[in-house]
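Chemist: predicted model follows, preceded by the sequence.
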Amino acid sequence: MWRPRSARSVVLLAAAALAAPLLGGCGGDSSPSAKARPAVRVALDFTPNAVHAPIFAAARDGADARHDIRLQVVRPGSQPDSLKALLSGRADIAVLDIQDLAIARGKGVPVAGIGALVERPLGALIAQPSVRRPRDLDGQRVGVSGLPSDGPFVKAIVQHDGGDFGSIHQVTIGFAAVSALLGKKVAAVPAFWNVEGIVLKQRGRTFREFRIDDYGAPRFPEVVLVTKTAYLQAHRDRVEAALGAIRDGAKDVRAHPGPAIREIAKESGGAGLALTRAQFAALRPIVDPQLTLHRPILEAWAAWLAKVGQVRQAPDIGADFVFGL
């Protein structure tokens, strides 16, 4: 999928269709001393959810101040695009699906991955109960967001199971994955098992999940932090400080999840505490508080990405990611 949800991100109940307007300045304090610190704006890839908790926590608990910066959260609009916010200068760092980073780099966009928020793929084909395995989607309607990464994602899973991707009818549904499945408008959608998958379970409905790392993909970091290469060259100290603050935020979330759960439930615009708590529980085993980028894992991901046709040639890991920040 691989849409800016976290890219390919997130429809959180019916309210998620009404994402908050793009806005900066969430978190932190507004005292004179705070205003003196340089601001680092972090663009979210979609409606606030558990993946973003370390960013909010860093601003809420003063981790950014300890690293001598001011983190500001840039929320998405109804058509989320954190990469566009980054390139237009409305953000300094962006949360992005790693597949969308690969696509952007393949087009020569001057950005680079600088940290990983999770250490496992979050993408899955979520299907109606009658779809017992991916190849059962032959000849059926599959909902896609309209972003270029969705088609190759569906293709990778279906073809790995021996299905005929060419027979599938792709229907553009935007980011209405949950409602499209509940309304039986499509047989399956590419989505996040930790977000849309949890929403559907909370609604008491049984759907099948075909996770991409069960169908040929290595266990790559799905959601990454990226910045423009020019910004990194000019403000490496700010990037390192922002990553340090987000690491502190991640540690705080792991040690004290209660405040983070309440904050994300509020910021999401309708998820509720029970749903948010379930999403946190699903993510906890795969969150790395160090935001580590593992070169061997990324190299395996790059080879797989080229193999399944997501990109024309394997990403250059040394050029597309910055290690050791």
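Modeler: Thanks, I have it.
Chemist: going forward, measure contacts and count neighbours with C-alpha atoms only.
Modeler: Fine.
Chemist: for the chain, which segments are assigned as strands?
Modeler: Per DSSP state E, the chain carries strands over the ranges 39-43, 70-74, 93-97, 111-116, 123-127, 141-144, 169-172, 188-192, 208-211, 223-228.
Chemist: could I get those as a markdown table with mean neighbour count and distance to Val199?
Modeler: Formatted as a markdown table, these follow (neighbours: other CA atoms under 10 Å; distance: least, CA to CA, whole Å):
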| stretch | mean neighbour count | distance to Val199 |
| --- | --- | --- |
| strand 39-43 | 24 | 23 |
| strand 70-74 | 27 | 24 |
| strand 93-97 | 31 | 20 |
| strand 111-116 | 25 | 24 |
| strand 123-127 | 26 | 12 |
| strand 141-144 | 24 | 17 |
| strand 169-172 | 16 | 21 |
| strand 188-192 | 29 | 10 |
| strand 208-211 | 20 | 13 |
| strand 223-228 | 26 | 19 |
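Chemist: next, format those as JSON lines and append distance to Asp288.
Modeler: Below are the strands of the chain laid out as JSON lines (distance: least, CA to CA, whole Å):
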{"stretch": "strand 39-43", "distance to Asp288": "19"}
{"stretch": "strand 70-74", "distance to Asp288": "20"}
{"stretch": "strand 93-97", "distance to Asp288": "15"}
{"stretch": "strand 111-116", "distance to Asp288": "8"}
{"stretch": "strand 123-127", "distance to Asp288": "18"}
{"stretch": "strand 141-144", "distance to Asp288": "29"}
{"stretch": "strand 169-172", "distance to Asp288": "34"}
{"stretch": "strand 188-192", "distance to Asp288": "18"}
{"stretch": "strand 208-211", "distance to Asp288": "20"}
{"stretch": "strand 223-228", "distance to Asp288": "12"}
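Chemist: pasting the second one now:
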Amino acid sequence: MDRWKAGKRIGMVLIASAILMLAACGNSDKTSGTKTSDGLEKAKLVTNWFAQPEHGGNYAALKKGFYKEEGIDMTVEPGGPQISSTQIVASGKAEFGYTQAEDILIAREKGIPLVAIGAIFQKSPQVLISHKGAVKDFSDLAGKTVYTAPGSGYWEYIKKKYHLNVKDMAYTGSLSTFIDNKNSVTQGYATSEPFVLDQKGVKTNYLYIHDSGFETYANVIFTTEDVLKNKPKLVESFMKATVKGWNYYRDNSDEINPFLKEKNPDLSLDVMEYGAKTEKDLIFGGDAKEHGFGYMSKERWTKLQEELIDLGIIKKKEDVSKLYTTKYLGE
């Protein structure tokens, strides 16, 4: 399976500034936000890759009609290597998108007022994968050949924290170089690569990036200050249906996965079954156990901001209450 998507997701630190600057100058013609003949309000969500279990709740809400129940004619547009959700939402061509928490901070420093309204993953599925028995702790990464997206914030954090001397290699999306080199480590997602490698007969261990101390939120659902100000009812309705969709997908992924496959034929049902099972605790564990799906805390946003400043990825502190809101999560 081509997993260049993981490189795109966690490599946004390097290219986000350029993309977001383009977004600020982009075409602001809006293609959503109008009413249909039956009175539904058109809206669009742009995800961060092709349809997959990491987007399962939104597709469940679409399939089960939860958005229509809330008065929304919803379009879920898949992302891809040439698609930037931040650019599309910032330019007004969609109301909602998926991105990483880091990109919200980078965008706001560039003057683009994106706001997180929910975090799908309480614990990021991003992992560092090693051959079975080769790595038990982050300190064991010393001396390894490590394939990551250049400039990834989490990797700069880990190298600095654990004082690692490693051979950095650019992740290309191919697993073949990792498979051939027993002393290598590759980035990936716990929801996919370990299963794919096991099917190839490659036994692995992996470390969650989150467990290093870099506790970012993954697959953050975001919008803009403008949408929050001018369409609060739309945001409320969208999030109500989205939360309902994710709770439905948690318990009924086998029903929804064939619908995901219709949207992404290259993804096998076996991989989706593994992904849906693996992601459950990452989404509904942690703070979500107490506060519900999508919860985000001031403490984690503050810590992430401080880490990005320490790494030189951003330079300015901002009141974190402007970065995110849990108002629309139905708490």
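Modeler: Sure thing, it's come through. On a predicted model such as this, the values are computed, not experimentally measured, just so you know.
Chemist: one step back: quick one: closest of the strands of structure 1 to Asp161 of structure 1.
Modeler: strand 208-211 (10.4 Å; CA to CA).
Chemist: ok, Gly57 of structure 2 to Leu228 of structure 2 distance?
Modeler: Computed as CA to CA, to the nearest Å, the Gly57 of structure 2 to Leu228 of structure 2 distance reads 22 Å.
Chemist: if you count surrounding residues, which of these two has more?
Modeler: Taking other CA atoms under 10 Å, Gly57 of structure 2 and Leu228 do not tie; Gly57 has more neighbours (24 against 17).
Chemist: what's the mean distance for the longest helix seen in structure 2 versus structure 1?
Modeler: Determined from DSSP state H, the single longest helix within structure 2 is helix 232-263. Compared with structure 1 after fitting, helix 232-263 of structure 2 deviates on average by 1.6 Å (mean CA distance after the TM-score superposition for structure 1).
Chemist: of all the strands of structure 1, which lies closest to Leu243 of structure 1?
Modeler: strand 111-116 (7.6 Å).
Chemist: average gap between the closest one and structure 2?
Modeler: Once fitted to structure 2, strand 111-116 of structure 1 is off its aligned match by 0.8 Å on average (mean CA distance after the TM-score superposition for structure 1).
Chemist: that strand corresponds to what range in structure 2?
Modeler: Here strand 111-116 of structure 1 aligns to structure 2 at residues 114-119, judged by TM-score structural alignment.
Chemist: separation between the equivalent of Ile286 of structure 1 over in structure 2 and Gln87 of structure 2?
Modeler: Under the alignment (TM-score structural alignment), Ile286 of structure 1 pairs with Leu282 of structure 2. To Gln87 of structure 2, Leu282 of structure 2 is 27 Å away according to CA to CA.
Chemist: flag every buried residue along the longest helix of structure 2.
Modeler: 234-250, 253, 256-261, 263 (16 or more other CA atoms under 10 Å).
Chemist: who does it touch, helix- and strand-wise?
Modeler: Judged by 3 or more CA pairs under 8 Å, 6 or more residues apart in numbering; DSSP states H and E, helix 232-263 of structure 2 is in contact with helix 56-63, helix 66-69, strand 72-77, helix 269-284.
Chemist: buried set for the longest one?
Modeler: Which is helix 269-284 of structure 2. For helix 269-284 of structure 2, by 16+ other CA under 10 Å, it's 271-284.
Chemist: quick one: buried residues of the helix or strand following it?
Modeler: Next helix or strand after helix 269-284 of structure 2 toward the C-terminus (DSSP states H and E): helix 288-291. Using 16+ other CA under 10 Å as the test for burial, helix 288-291 of structure 2 gives Ala288.
Chemist: and the counterpart of Ala36 of structure 1 in structure 2, how far is that from Glu307 of structure 2?
Modeler: Using TM-score structural alignment as the criterion, Ala36 of structure 1 maps onto Gly39 of structure 2. Plainly put, Gly39 of structure 2 is 46 Å away from Glu307 of structure 2 if you go by CA to CA.
Chemist: which one's more surrounded, those two?
Modeler: Taking other CA under 10 Å, Gly39 of structure 2 and Glu307 do not tie; Glu307 has more neighbours (19 against 11).
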